[in-house]
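> just a sequence and a predicted model for now, questions to come.
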Amino acid sequence: MISRIDLRGTTGDPRDLLPRAETDVEAAVAKVRPIVEDVRHRGTDALIELAERFDGVRLTGVKVPEEEIAAALRTLDPSVRAALEESIRRARLVHRDQRRTDTTTRVAPGGTVTERWVPVGRVGLYVPGGRAVYPSSVVMNTVPAQEAGVASLAVASPPQAEFGGLPHPTVLAACALLGVDEVYAVGGAQAVAMFAYGAGECARADMVTGPGNIWVAAAKRLLKGTIGIDAEAGPTEIAVLADDTADPGYVAADLISQAEHDTVAASVLVTPSTGLADAVDAELERRVAATKHSDRITQALTGPQSGTVLVDDIEHGLRVVDAYAAEHLEIMVRDPRATADRVRNAGAVFVGPHAPVSLGDYLAGSNHVLPTGGCACHSSGLSVQTFLRGIHVVDYDRDALAEVAGHVVALAEAEDLPAHGEAVTARVGRTGA
């Protein structure tokens, strides 16, 4: 069911040999450009027509009435409500500890630099729909933005024909639990465009965050600069680094859980143990046939983005998973904590047999909006820092400026920018070193 790649005995860079989902975001940009321009010029009218075209619903407006949000919470299954409330509580604990404090550095007598951390003013939070419903993404986007102190939050999620053109009621209920009362029934690239340019009752946002399909990623790429973005999310992925001590049933269950997201989801096992690989194959055959979304999962596991990678040993395996830079990385080896401490590239690391990715998706307290497609080698997941900007405040008196005036002039003349130096000498004359 899942292919094998044998890297045993190899010493080079494995990145080009590893399974990876193939997505052409640049090609998608050309297709979303007219959608984005339509929203830019026609606003809500465009959003209504696009909802009928892409979502099969005819709307009269895109803003969800507050009474519908409240009603969704009233009718929410009590067990789901309890789970969401606990998810929110744990996420707040983790993200509250990420808050930054302003720092003032005394560079010289009379001269200080303060770094102020200022939240983004307004953020658009995108919550995908489609094959699954993601109230957990409401939590993961909203909590860090709130903990950062963002003053204005709006959520967009695709309209659902089944629910009269509203977003899924569980998504609306999650918004209610978090105190978000500005919600729009808008999906895909048009949601990103709505936040970037404003439309109707939706004011422009400074940033848009949240996962989505290739059309959302393409709109983010196209509009980056017009609006801030968190990342271009690609297909979800899991890598499992495991040795012969790992439980093959656990490994198979986790590979399947990630494949459940989408036919292009990536599930990768990295192991030095052919015995474990064989046992996982057997477990996959048994478990996939018995699970609800077996067709979707089979396509994901048999696709070019998934596979078992054989390595020489755990040391070699660490080099491979660092090269892969997975969105989610599970460590199931003899000494998982020590091994996890050596990982450099991953969106999130899950340590040992009792920390599956599913825990992180919902209730670990960590964030599940994470870098994909190898971007974990240079990017981080969503956090409080995503919604903060560091502003340097420079405060020098005349004596402090005079002390370095000569250095400023020397550097300005070295760069052939004499007016830079003159801006200093106009204040203090040609003094200093």
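Okay, I see it.
> contacts and neighbour counts: CA atoms only from here.
Noted.
> strands of the stretch 101-250 of the chain, start to end?
Counting by DSSP state E, counting those that start in this stretch, the stretch 101-250 of the chain has strands at residues 103-108, 111-119, 122-126, 152-157, 183-185, 207-209, 228-229, 237-242.
> contact partners of the third one?
Going back to what we said before, that points to strand 122-126. 138, 141-142, 145, 150-157, 191-192, 195, 204-212 (Cα atoms under 8 Å, 6 or more residues apart in numbering).
> before we move on, what about the fifth one?
Counting contacts by Cα under 8 Å, 6+ apart, the residues outside strand 183-185 that touch it are 62-64, 154-159, 165-167, 172.
> now do the second one
Contact with strand 111-119 is made by 100-107, 148-150, 387-397, 400-401, as judged by Cα under 8 Å, 6+ apart.
> dump the strands of the stretch 101-250 of the chain into CSV; add distance to Val133 as well.
Listed next are the strands of the stretch 101-250 of the chain as CSV, based on distance: least, Cα to Cα, whole Å:
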stretch, distance to Val133
strand 103-108, 41
strand 111-119, 29
strand 122-126, 13
strand 152-157, 10
strand 183-185, 14
strand 207-209, 17
strand 228-229, 22
strand 237-242, 18
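> closest to Ser294 out of the ones you listed?
strand 237-242 (17.6 Å; Cα to Cα).
> pull the residues that contact that closest one.
251, 255, 258, 265-272, 314, 317-318, 321, 326-333, 372.
> and if you look at stretch 289-301?
1-2, 256, 259-260, 262-267, 288, 306-307.
> okay, one more to line up with it:
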Amino acid sequence: MISRIDLRGTSGDPRDLLPRAETDVASALETVRPICDDVRDRGVDALMELAERFDGVRPDAIRVPREELDSALANLDHNVRAALHESIQRARAVHRDQRRPETKTRVTPGGTVTERWVPVGRVGLYAPGGRAAYPSSVVMNVVPAQEAGVGSLAVASPPQAEYGGLPHPTVLAACALLEVDEVYAVGGAQAVAMFAYGAGECARADMVTGPGNLWVAAAKRLLKGTVGIDAEAGPTEIAILADETANPGYVAADLISQAEHDSVAASVLVTHSPQLATEVEAELNRRVPETKHSERVTEALGGRQSGIVLVDSLVHGLTVVDAYAAEHLEVMTAEARSVAARVRNAGAIFVGDHSPVSLGDYCAGSNHVLPTGGSACHSSGLSVLTFLRGVHVVDYDRSALAEVAHHVVALADAEDLPAHGEAVNARLEHRGSGDDE
């Protein structure tokens, strides 16, 4: 069901030897380009036709009426409402602490640089649809944007034929709980284009965030620069670093939980215990046929993106998981906290037996929009900082400028940009009525 990769006795960079989901965003660019161009040129008319083509339904309007949001919330299952409420509260607690204070640095007498953190003016947030509804993705996008102080935000999610061209009612209910009333029944690449160019009631956004399929990732790549993006999210992935103390049932259950997302989802176990590997294989053989989406899970676990990786030692395992740079990394070892502290590259780290990725997906308080495909070695997950821009405010008086002028001139001359130095000297040659004393 799941392959083994034996890295014992090897050294050097293991990245080319590790299982990885294959995504060819570049090849999808030419497919999404005419879609995005159509939205740019024809706006709402294009969105309606694309919904009919890709989602099998033509919405009455792209914007979801407020009464539909209220109705979805009123009809939401009590237990789901309570769970969403708890998820929102915990996410707010974590993301509120990510806010950045303004800092002023006195560089020299009369010269300061202040760093201000300014929120993005308007963001478009994408909540995927398709095989499943993702109200949790609404929470993970909206909460950090709100806590950052974004003044205008809108959510897009694919229209569903089952619900008369509206997004899934649980997605709408989550929007209502979060007091988001600008919601659009638009999915896929066309949603990214709508936010990038504007269409109908939907004004242009400064940034688009949120996970999605290959076509959403391709549209983000294509339109980056026209609109800001968070990341090109690829197939979800879990890596588990485990030793002989790990519970094989827990390990197997967590590998299955990520494989449940999609047939191209990646589930990887890294261990120096052949015995654990054998026990996990046995647990997978027992559990997979019993899970609801067993066919999808079987395909994901059997794909080249998943596997059990055997290593020489825990130290070797740490090297391997850092090279893999997983979206989600679980550490199930003796002294798991100290081992987790040694990990450098991961979107999020889950420590010990009682911190499964599923907790982070919904109610840990952490964000589940995370870097995939190895990009965790250079990128972070969605946070308040995603929606903030650091702006430096430079405030020097005449004497502070005079003190450093000769250094500015020297560097300007070294770069053969003498007018830069002249711009400084012009202020010092003659004292104007507005100059500082």
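Perfect, thanks for sending it. Owing to the predicted nature of the structure, the values given are computational and were not obtained by experimental measurement.
> list the contacts for the residue lying closest to Asp322 of the second structure once chain neighbours are set aside?
Spatially, and ignoring its direct neighbours in sequence, Asp322 of the second structure is nearest to Asn345 (4.9 Å; Cα to Cα, 6 or more residues apart in numbering). Residues near Asn345 of the second structure by Cα under 8 Å, 6+ apart: Val321, Asp322, Ala323, Tyr324, Ala325, Ala326, Ala376, Cys377.
> now the two most distant members of the contacts of strand 183-185 of the first structure.
Ala154 and Gly165 (17.8 Å).
> residues touching the residue positioned nearest the centre of the first structure, list them.
For the first structure, the residue whose C-alpha lies nearest the mean C-alpha position (Cα atoms, centre = their mean) is Val369; its distance is 3.2 Å. Contact partners of Val369 of the first structure, counting by Cα under 8 Å, 6+ apart, are Ser137, Met140, Asn141, Gly210, Pro211, Gly381, Leu382.
> pretty sure the fourth one contacts Val127?
Yes - because the distance of 6.3 Å satisfies Cα atoms under 8 Å, Gly210 of the first structure is recorded as touching Val127.
> what sits in contact with each of the two?
Common neighbours of Gly210 of the first structure and Val127 (criterion: Cα under 8 Å, 6+ apart): Ser137.
> so what touches stretch 31-46 of the first structure?
So stretch 31-46 of the first structure is contacted by 47, 61-62, 189-190, 193-194, 197-200, 215, 218-219, 222 (Cα under 8 Å, 6+ apart).
> mind running it again at 7 Å?
Contacts with stretch 31-46 of the first structure, where a contact means Cα atoms under 7 Å, 6 or more residues apart in numbering, come from Leu47, Ala189, Gln190, Ala193, Met194, Tyr197, Ala199, Gly200, Trp215, Ala218, Ala219.
> hmm, back to that, so the residue nearest to Asp322 of the second structure versus Ala334 of the second structure, what's the distance?
Applying Cα to Cα, to the nearest Å, the value for Asn345 of the second structure to Ala334 of the second structure is 20 Å.
> same deal with Val80 of the second structure?
35 Å.
> before we move on, what about Glu115 of the second structure?
As for Glu115 of the second structure, its distance to Ala334 of the second structure is 43 Å (criterion: Cα to Cα).
> which one of those two is surrounded by more residues?
The neighbour count for Glu115 of the second structure versus Ala334, taken as other Cα atoms under 10 Å, is higher for Glu115 (18 against 14).
> what residues are up against the closest residue to that one other than its chain neighbours?
Distances taken as Cα to Cα, 6+ apart place His392 nearest to Glu115 of the second structure, at 4.6 Å, with adjacent residues excluded. For His392 of the second structure, the contacting residues are Val113, Thr114, Glu115, Arg116, by Cα under 7 Å, 6+ apart.
> give the buried subset of the contacts of strand 122-126 of the first structure as a PyMOL selection command.
Paste this into PyMOL to select the buried members of the contacts of strand 122-126 of the first structure, with burial taken from 16 or more other Cα atoms under 10 Å:
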select buried, resi 138+141+142+145+150+152+153+154+155+156+157+191+192+195+204+205+206+207+208+209+210+211+212
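> next, the buried residues of stretch 106-118 of the first structure.
Gly111, Thr112, Val113, Thr114, Glu115, Arg116, Trp117, Val118.
> cool, stretch 48-67 of the first structure as well?
Of the residues in stretch 48-67 of the first structure, Ile48, Glu49, Leu50, Ala51, Asp55, Val57, Arg58, Leu59, Gly61, Val62, Lys63, Val64 count as buried by neighbour count, 16+ other Cα under 10 Å.
> just put those residues in JSON lines and tack on secondary structure and distance to Val349 of the first structure.
Shown next, in JSON lines, are the buried residues of stretch 48-67 of the first structure (DSSP: H, G, I helix; E, B strand; the rest coil; distance: Cα to Cα, whole Å):
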{"residue": "Ile48", "secondary structure": "helix", "distance to Val349 of the first structure": "41"}
{"residue": "Glu49", "secondary structure": "helix", "distance to Val349 of the first structure": "42"}
{"residue": "Leu50", "secondary structure": "helix", "distance to Val349 of the first structure": "39"}
{"residue": "Ala51", "secondary structure": "helix", "distance to Val349 of the first structure": "38"}
{"residue": "Asp55", "secondary structure": "helix", "distance to Val349 of the first structure": "36"}
{"residue": "Val57", "secondary structure": "coil", "distance to Val349 of the first structure": "40"}
{"residue": "Arg58", "secondary structure": "coil", "distance to Val349 of the first structure": "43"}
{"residue": "Leu59", "secondary structure": "coil", "distance to Val349 of the first structure": "42"}
{"residue": "Gly61", "secondary structure": "coil", "distance to Val349 of the first structure": "42"}
{"residue": "Val62", "secondary structure": "coil", "distance to Val349 of the first structure": "38"}
{"residue": "Lys63", "secondary structure": "strand", "distance to Val349 of the first structure": "38"}
{"residue": "Val64", "secondary structure": "coil", "distance to Val349 of the first structure": "37"}
